[in-house]
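Trainee: predicted model and sequence below, questions to follow.
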Amino acid sequence: MNRKANTPMKFAASSLAAVIGAILLLTACASEAPPGPSPDGVDLRGASIGGDFTLTSNTGKRVSWDDFAGQYRLVYFGFTYCPDICPTDVQRLSQGLRAFEEAHPDLGKKVQPIFISVDPERDSVAVLNEFVASFHPRLIGLTGTPEEIEAVKKAFGASASKDPAGADGNYNVSHTTFTYLFAPDGAPLGIIPTDKQAAGVAAELERWVR
């Protein structure tokens, strides 16, 4: 499969400025409102998803869920060989987080983006490291054994299944494409609408992160 499909598109400075401008217009009223989803978001408060795990990061370090205690966590399940959906979603969440960081530097530091592979057979540490480096400087990629990944998928309510391989041996992985947001204590908060582009991601973070 052509790995170039994972290369993010250029995000124009004017587009980033527009996103930041939109956030600043919402800041005064949103900062006074209680946290909660926008009409485009999904409220997951009280849901039984998440939980501790230990996986291997894109730098080869063993990382646990509790290592992110005190941070909001943006979590996306995908795979690096994905031809379009995964890189598009990760690009949008990365661009939206950058815009949020520009508008709110202190709050932006509290948000940790995390990419969890659902294709541990191909997503080695080296492959994962190359993938995450293309998006956000703080994006962490996690992989593990098939058993470890299955356990994390089950705990987080994600699903993924390997499709039949083609004649060349390549295969797709059908999977859920939600971007979850978790609170600093690890509790689920909501789903971030990456289908609403970077502006939608930034606006949703505006609603939740305090």
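Mentor: In hand now; what should we look at?

Trainee: can we go C-alpha only for contacts and neighbour counts from here?
Mentor: Fine.

Trainee: so what's the residue of the chain positioned farthest from its centre up against?
Mentor: Distance from the C-alpha centroid of the chain, by C-alpha atoms, centre = their mean, peaks at residue 167 (31.8 Å). If you count contacts by C-alpha atoms under 8 Å, 6 or more residues apart in numbering, residue 167 has none.

Trainee: does it fall in a helix, a strand, or a coil region?
Mentor: Assigned state for residue 167: coil (three-state reduction, DSSP: H, G, I helix; E, B strand; the rest coil).

Trainee: okay, and residue 89 sits in which element?
Mentor: Of the helices and strands defined by DSSP states H and E, residue 89 is found in helix 85-103.

Trainee: buried ones in the following helix or strand past that helix?
Mentor: The element immediately downstream of helix 85-103 (helix or strand, assigned by DSSP H and E) is helix 105-108. For helix 105-108, the neighbour count (16 or more other C-alpha atoms under 10 Å) marks 107, 108 as buried.

Trainee: got it, and stretch 131-149?
Mentor: Neighbour counts using 16+ other C-alpha under 10 Å place 131, 132, 134, 135, 136, 139, 140, 141, 142, 143, 144, 149 of stretch 131-149 among the buried residues.

Trainee: equivalent analysis for stretch 83-100, please.
Mentor: Neighbour counts over stretch 83-100 (16+ other C-alpha under 10 Å) mark 83, 86-100 as buried.

Trainee: what do you get for stretch 148-156?
Mentor: For stretch 148-156, burial by neighbour count (16+ other C-alpha under 10 Å) applies to 149, 150, 152, 153, 156.

Trainee: I figured residue 47 hits residue 186, correct?
Mentor: No: using C-alpha atoms under 8 Å as the test, residue 47 is too far from residue 186 to be in contact (11.7 Å).

Trainee: out of those two, which sits in the more crowded spot?
Mentor: residue 186 (20 against 12; other C-alpha atoms under 10 Å).

Trainee: next, the more buried one: secondary structure please.
Mentor: For residue 186, the assignment made with three-state DSSP gives coil.

Trainee: contacting residues around it?
Mentor: Residue 186 makes contact with 50, 51, 66, 69, 72, 73 under the criterion C-alpha under 8 Å, 6+ apart.

Trainee: next one for the comparison:
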Amino acid sequence: MMNVANMGQRIVRASLILVFGAALAGCDGSGGSAAPARPPLEGARIGGPFTLTDQNGRTVRDSDFAGRYRLIYFGYSFCPDICPVDLQKLMRGLARFEKTDAARGARVAPLFITVDPARDTPEALKPFVARYHPRLLGLTGTPEQIAAAAKAFVVTYNKVPGSAPDRYLMAHSQLAFLMGPDGKPLALLPLDDPTTDPDEGAPTKVAAELAKWVK
């Protein structure tokens, strides 16, 4: 049975996708002509400056990634199901893209930003992100720093009480962003996977989406 946190994630994700789609729909006046594809999130007010701390205790700023694409996912390491599955899909998709085109793949910086800074210390994030990709950065910070980063990316989150004070869940937006070298949004990466094969479905779609937008 889907718990309250998971249901909240799906509702928020669906709502945001509808908002983005409504904001960006109808912008193609080509009338069916073969005009170059435009990034679906082009012009959306998503992203902004942040100062956070990585799994090695180093200060990380958005400006550190200038000139590189960024794959950004918000979640938390204590998530019982959704976040690990999403990260597996995203990082397998990135690995597949890297295998196909190592040079372009190296231009993508994968970032995992926690929405649970109280428990996701650098020490907690280090073994977590290491499971998924050797270049995946786990980012945490003060509650205020996390709130500012989440607001910039239109990500919402809230605590769902559990059976004990330290056994709570976090309901949060279930979205994966691809940002351009200038820090502006390009696309949402696909997380839905109708197949039962963990090596197909969403990872294949993620790799295809990266190949489409990463130059």
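Mentor: Looks like it arrived, so ask away. Not measured: the values here are computed from a predicted model.

Trainee: got a TM-score for the two of them?
Mentor: Laid over one another, the chains give 0.79 as their TM-score (TM-score structural alignment, normalised by the length of the first structure), with 173 aligned residues with a C-alpha RMSD of 1.3 Å.

Trainee: burial count for residue 117 of the first structure?
Mentor: Count around residue 117 of the first structure with other C-alpha under 10 Å applied: 22.

Trainee: trace it over to the second structure, please.
Mentor: With TM-score structural alignment as the criterion, residue 117 of the first structure lines up with residue 114 in the second structure.

Trainee: same question, residue 170 of the first structure
Mentor: In the second structure, residue 170 of the first structure lands on residue 167 (TM-score structural alignment).

Trainee: the nearest residue to its match once chain neighbours are set aside: how many residues sit nearby?
Mentor: Distance criterion C-alpha to C-alpha, 6 or more residues apart in numbering; nearest residue to residue 167 of the second structure, sequence neighbours excluded, is residue 161 at 7.4 Å. Residues near residue 161 of the second structure, counting by other C-alpha under 10 Å, number 13.

Trainee: contacts only, for residue 161 of the second structure.
Mentor: Contacts of residue 161 of the second structure were listed using C-alpha under 8 Å, 6+ apart, and they are 167, 168, 169.

Trainee: which of those residues are buried? Put it as a ChimeraX command.
Mentor: What follows is the ChimeraX syntax selecting those of these that are buried according to 16+ other C-alpha under 10 Å:
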select :169
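
Trainee: same check for the contacts of residue 161 of the second structure, but in the first structure.
Mentor: Contacts conserved in the first structure for the contacts of residue 161 of the second structure, using both residues aligned by TM-score structural alignment, their matches' C-alpha atoms under 8 Å: 168, 169.

Trainee: so what corresponds to residue 159 of the first structure in the second structure?
Mentor: So residue 159 of the first structure corresponds to residue 156, using TM-score structural alignment.

Trainee: next one: residue 198 of the first structure
Mentor: By TM-score structural alignment, residue 198 of the first structure lines up with residue 203 in the second structure.

Trainee: pull the number of nearby residues for that match.
Mentor: 28.

Trainee: now the equivalent of residue 149 of the first structure over in the second structure. Nearest residue, chain neighbours left out?
Mentor: Counting by TM-score structural alignment, residue 149 of the first structure corresponds to residue 146 in the second structure. Spatial nearest neighbour of residue 146 of the second structure, excluding adjacent residues (C-alpha to C-alpha, 6+ apart): residue 115 at 6.5 Å.

Trainee: so what's the residue count around that neighbour?
Mentor: For residue 115 of the second structure, the neighbour count with other C-alpha under 10 Å is 29.

Trainee: let me see the ranges of the strands in the first structure.
Mentor: For the first structure, applying DSSP state E gives strands covering 42-43, 54-57, 62-64, 72-78, 111-117, 140-143, 160-162, 173-175, 179-182, 188-192.

Trainee: the third one aligns to what range in the second structure?
Mentor: In this case it means strand 62-64 of the first structure. Using TM-score structural alignment, strand 62-64 of the first structure pairs with 59-61 in the second structure.

Trainee: that stretch vs the first structure, mean deviation?
Mentor: With mean C-alpha distance after the TM-score superposition for the first structure, stretch 59-61 of the second structure departs from the first structure by a mean of 0.3 Å once superposed.

Trainee: and the alignment partner in the first structure of residue 71 of the second structure, what does it touch?
Mentor: With TM-score structural alignment as the criterion, the equivalent of residue 71 of the second structure in the first structure is residue 74. Residues near residue 74 of the first structure by C-alpha under 8 Å, 6+ apart: 111, 112, 113, 114, 179, 180, 181, 182.

Trainee: what does the last one align to in the second structure?
Mentor: Aligning on TM-score structural alignment places residue 182 of the first structure opposite residue 179 in the second structure.

Trainee: can you tell me how far its match is from residue 103 of the second structure?
Mentor: Here residue 179 of the second structure is placed at a distance of 17 Å from residue 103 of the second structure (C-alpha to C-alpha, to the nearest Å).

Trainee: equivalent analysis for residue 38 of the second structure, please.
Mentor: In this view, residue 38 of the second structure and residue 103 of the second structure are 23 Å apart by C-alpha to C-alpha.

Trainee: now the contacts of residue 74 of the first structure in CSV, with distance to residue 25 of the first structure?
Mentor: CSV is the format used below for those (distance: C-alpha to C-alpha, whole Å):
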residue, distance to residue 25 of the first structure
111, 21
112, 24
113, 25
114, 28
179, 25
180, 25
181, 23
182, 25
